[in-house]
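Asks: requesting a structural model of the entry that follows:
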Amino acid sequence: MRALQWLNLTRHGESTGNLAWREAERAGAEDAGIPERDADVPLSDLGRAQAETLGRRLAALPPDERPTMVVSSPYLRALDTARIALGQTSWAAPAAPDGLRLRVDERLRDREQGVLQGLTARGVRRRFPAEAERAARLGKFYHRPPGGESWADLALRLRSFYRDLAADAPGGRVLVVAHDAIVVVTRYLVEELTEQEIMQIEKEPIGNCSLTRWQGDGGGALRPVCYNDSTHLTAPGGG
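Replies: Got it, this is the predicted structure:
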């Protein structure tokens, strides 16, 4: 990871699951009622528009900042975001002379929630009260729901991913298209933060199709450039 010239991360565009989750929270429901398995949740219409806007921002990058590798989570909402965004560029679209091959890595999948999958906070408290108490005692970073992953587990698989990435693309400029937890834990790893620091940062939601970037400083380290930047989506003409 430290050998990279640029590391860019984005969260997928708004998904139908995001919409269902917000509605469940507003209604005080226990379950978001998402019919698909997590890997198959698609983008909403807004999410597809956000991906197009993200692509136009990527298209405007200077040549020496353009990604030389794009890696996506295998989940549909991330894959479609990557495909739509790359299709907005003249240099990365599959039909372009130097079009980039979209790589997929299962280590970039969203954090697995196990038996708590699809449940709102209210649902967890009502259906798994003992688990809710255990989570409060252990803290969000180390709590592993039955059949799921803790944030520490996620950090372990991302360490493996970035170690391989640095070996495969030394000096490369990489775009990773994934999920909010992936963006947050990547910051934890790159900037060598503490549990307390990253759990404070995590309170700010990662925007759909926001952009987080680090640049190599020439000495082997990455320095932060922007985090959770959604200005391309809110500017006039944005998605």
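
Asks: okay, CA-based contacts and neighbour counts for the rest of this
Replies: OK.

Asks: tell me where this protein has strands.
Replies: 6-11, 69-72, 102-104, 173-178, 211-216, 222-229 (DSSP state E).

Asks: pick out the residue closest to the middle of the protein.
Replies: Per C-alpha atoms, centre = their mean, the C-alpha nearest to the average position across the chain is that of His179, at 2.4 Å.

Asks: list the contacts of that residue.
Replies: Thr10, Arg11, His12, Ser73, Ala78, Leu108, Arg109, Asp110 (C-alpha atoms under 8 Å, 6 or more residues apart in numbering).

Asks: measure the nearest residue to Arg107 once chain neighbours are set aside to His12 for me?
Replies: What sits nearest to Arg107 in space, not counting adjacent residues and going by C-alpha to C-alpha, 6 or more residues apart in numbering, is Arg157, at 6.0 Å. When distance is defined by C-alpha to C-alpha, to the nearest Å, Arg157 is 19 Å away from His12.

Asks: ok, those two, which is more surrounded?
Replies: A direct count of neighbours by other C-alpha atoms under 10 Å for Arg157 and His12 places His12 higher, at 30 against 14.

Asks: quick revisit: how close does the residue nearest to Arg107 sit to Leu165?
Replies: 12 Å.

Asks: who touches both of those two?
Replies: Joint contacts of Arg157 and Leu165 (C-alpha under 8 Å, 6+ apart) do not exist.

Asks: buried stuff in the longest helix along the chain?
Replies: Secondary structure of the chain per DSSP state H: the longest helix is helix 151-168. For helix 151-168, burial by neighbour count (16 or more other C-alpha atoms under 10 Å) applies to Trp151, Ala152, Asp153, Leu154, Ala155, Leu158, Arg159, Phe161, Tyr162, Leu165, Ala166.

Asks: another sequence for comparison is provided below:
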Amino acid sequence: MWFDRTMADNRGRADTSELAELVVVRHGQSAANVAFAAAEAAGRSWAGLKGPDSEVPLTDLGRQQAIALGHWLGALPADRFPEVAFCSPYLRARHTFELAAAAAERDNPRARVRRSLVDHRLRDRVMGELQMLTSRQIAERFPVEAERRRTTDEYVYRPPGGESFGDVAERLADWLADTRREHGGRRVLVVAHDAIVLMLRRLVEGLSWNDVRTVATGGLVANTSVTRWTTVDGVLTLAEYNATGHLPSAEGR
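Replies: Now for the predicted structure:
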């Protein structure tokens, strides 16, 4: 298994090189994805989950999606396979990463990333006091906050003790700068969350918040979908977004 949480020495690599390719994948379907959708649809207060957001596991479908991602990775030609992999510290992302890695290596023993790391800057958006609460629970427990949330632009809104999307973009900017400096010229894989995918689009492509809203109106970032940029004339350029062709069906995404 290539899930190594330490970074190899990268001294001597050019600091100004762009990444050769950046592939970002959302985690597989999680228990929260299912439970919160069901609770919101039924108007229930409680989604039925306990524990912190960081420890939410994958569903059976999520595990199948992660394995399908691994089959896709294992089938990539050698000059497309990731050289460096990063993962969110959250359980659902780490498990997606581990299942995909194992499936890729089973399919192709040479499909092994040389370096892999967990990076806390790739965590999901932190919701603070609203963590793991349905909209009905928020309205019941924090009515003033619920109204503030309703009347504030979603990309500006910062929950008590949590993060706005701008905060997420700020920590990702640090990660991206470090990754470019330490892994310039390499192909990089990231397994993380929908907020990470959207904010990386903002950073890599220089999107305005209105551009981000336009992207978001096209639909949710699907579980285990692939978003990929390749370097063209020295600039990371979007090659595909929210691609799910590697998945066997659209069920539960």
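
Asks: top of the contacts of His179 of structure 1 by neighbour count?
Replies: Result: Ala78 is most packed of the contacts of His179 of structure 1 (other C-alpha under 10 Å), 33 neighbours.

Asks: mind listing what that residue touches?
Replies: Arg11, His12, Gly13, Ser72, Val177, Ala178, His179.

Asks: rewinding a little: with distance to Leu211 of structure 1 added, can I get the contacts of His179 of structure 1 in JSON lines?
Replies: Below are the contacts of His179 of structure 1 laid out as JSON lines (distance: C-alpha to C-alpha, whole Å):
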{"residue": "Thr10", "distance to Leu211 of structure 1": "5"}
{"residue": "Arg11", "distance to Leu211 of structure 1": "8"}
{"residue": "His12", "distance to Leu211 of structure 1": "10"}
{"residue": "Ser73", "distance to Leu211 of structure 1": "16"}
{"residue": "Ala78", "distance to Leu211 of structure 1": "14"}
{"residue": "Leu108", "distance to Leu211 of structure 1": "16"}
{"residue": "Arg109", "distance to Leu211 of structure 1": "18"}
{"residue": "Asp110", "distance to Leu211 of structure 1": "17"}
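
Asks: now which residue in structure 1 aligns to Gly74 of structure 2?
Replies: Alignment note: Gly74 of structure 2 maps to Ala59 in structure 1; criterion TM-score structural alignment.

Asks: likewise Gly51 of structure 2?
Replies: Structural alignment (TM-score structural alignment) places Gly51 of structure 2 against Glu36 in structure 1.

Asks: next: His27 of structure 2.
Replies: Per TM-score structural alignment, the equivalent position to His27 of structure 2 in structure 1 is His12.

Asks: measure that match to Asn208 of structure 1 for me?
Replies: Taking C-alpha to C-alpha as the measure, His12 of structure 1 falls 6 Å from Asn208 of structure 1.

Asks: got it, and Pro74 of structure 1?
Replies: Taken as C-alpha to C-alpha, the span from Pro74 of structure 1 to Asn208 of structure 1 is 17 Å.

Asks: which one's more surrounded, those two?
Replies: A count of neighbours by other C-alpha under 10 Å puts Asn208 above the other of Pro74 of structure 1 and Asn208, at 25 against 21.

Asks: that one is in contact with Glu14, isn't it?
Replies: Yes - judged on C-alpha atoms under 8 Å, Asn208 of structure 1 makes contact with Glu14 at a distance of 5.6 Å.

Asks: so for these two, which residues contact both of them?
Replies: In terms of C-alpha under 8 Å, 6+ apart, Asn208 of structure 1 and Glu14 are both contacted by the residues Gly47, Gln50.

Asks: so who does Asn190 of structure 1 touch?
Replies: In this structure residue 190 of structure 1 is Val, not Asn. Met1, Leu222.

Asks: so what corresponds to it in structure 2?
Replies: The equivalent of Val190 of structure 1 in structure 2 is Val204 (alignment by TM-score structural alignment).

Asks: aligned partner of Thr237 of structure 2 in structure 1?
Replies: Thr237 of structure 2 maps onto Arg223 in structure 1, by TM-score structural alignment.

Asks: same check, this time on Gln131 of structure 2
Replies: Match for Gln131 of structure 2 (TM-score structural alignment): Gln117.

Asks: its match and Trp6 of structure 1: what is the separation?
Replies: 34 Å.

Asks: the two: which is more packed in?
Replies: Legend: neighbour count by other C-alpha under 10 Å for Gln117 of structure 1 and Trp6, higher for Trp6 (25 against 17).

Asks: contacting residues for that one?
Replies: Contacts for Trp6 of structure 1 (C-alpha under 8 Å, 6+ apart) come out as Glu65, Pro67, Gly172, Arg173, Val174, Arg213, Trp214, Gln215, Gly216, Leu222.

Asks: helices of structure 1, start to end?
Replies: Under DSSP H, structure 1 gives helices at 16-27, 45-59, 76-86, 121-127, 129-138, 151-168, 180-190, 195-201, 231-234.

Asks: could you dump these into JSON lines with distance to Leu102 of structure 1 added?
Replies: Formatted as JSON lines, the entries for these read as follows, by distance: least, C-alpha to C-alpha, whole Å:
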{"stretch": "helix 16-27", "distance to Leu102 of structure 1": "23"}
{"stretch": "helix 45-59", "distance to Leu102 of structure 1": "14"}
{"stretch": "helix 76-86", "distance to Leu102 of structure 1": "8"}
{"stretch": "helix 121-127", "distance to Leu102 of structure 1": "35"}
{"stretch": "helix 129-138", "distance to Leu102 of structure 1": "37"}
{"stretch": "helix 151-168", "distance to Leu102 of structure 1": "14"}
{"stretch": "helix 180-190", "distance to Leu102 of structure 1": "18"}
{"stretch": "helix 195-201", "distance to Leu102 of structure 1": "29"}
{"stretch": "helix 231-234", "distance to Leu102 of structure 1": "23"}
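
Asks: much appreciated, bye for now.
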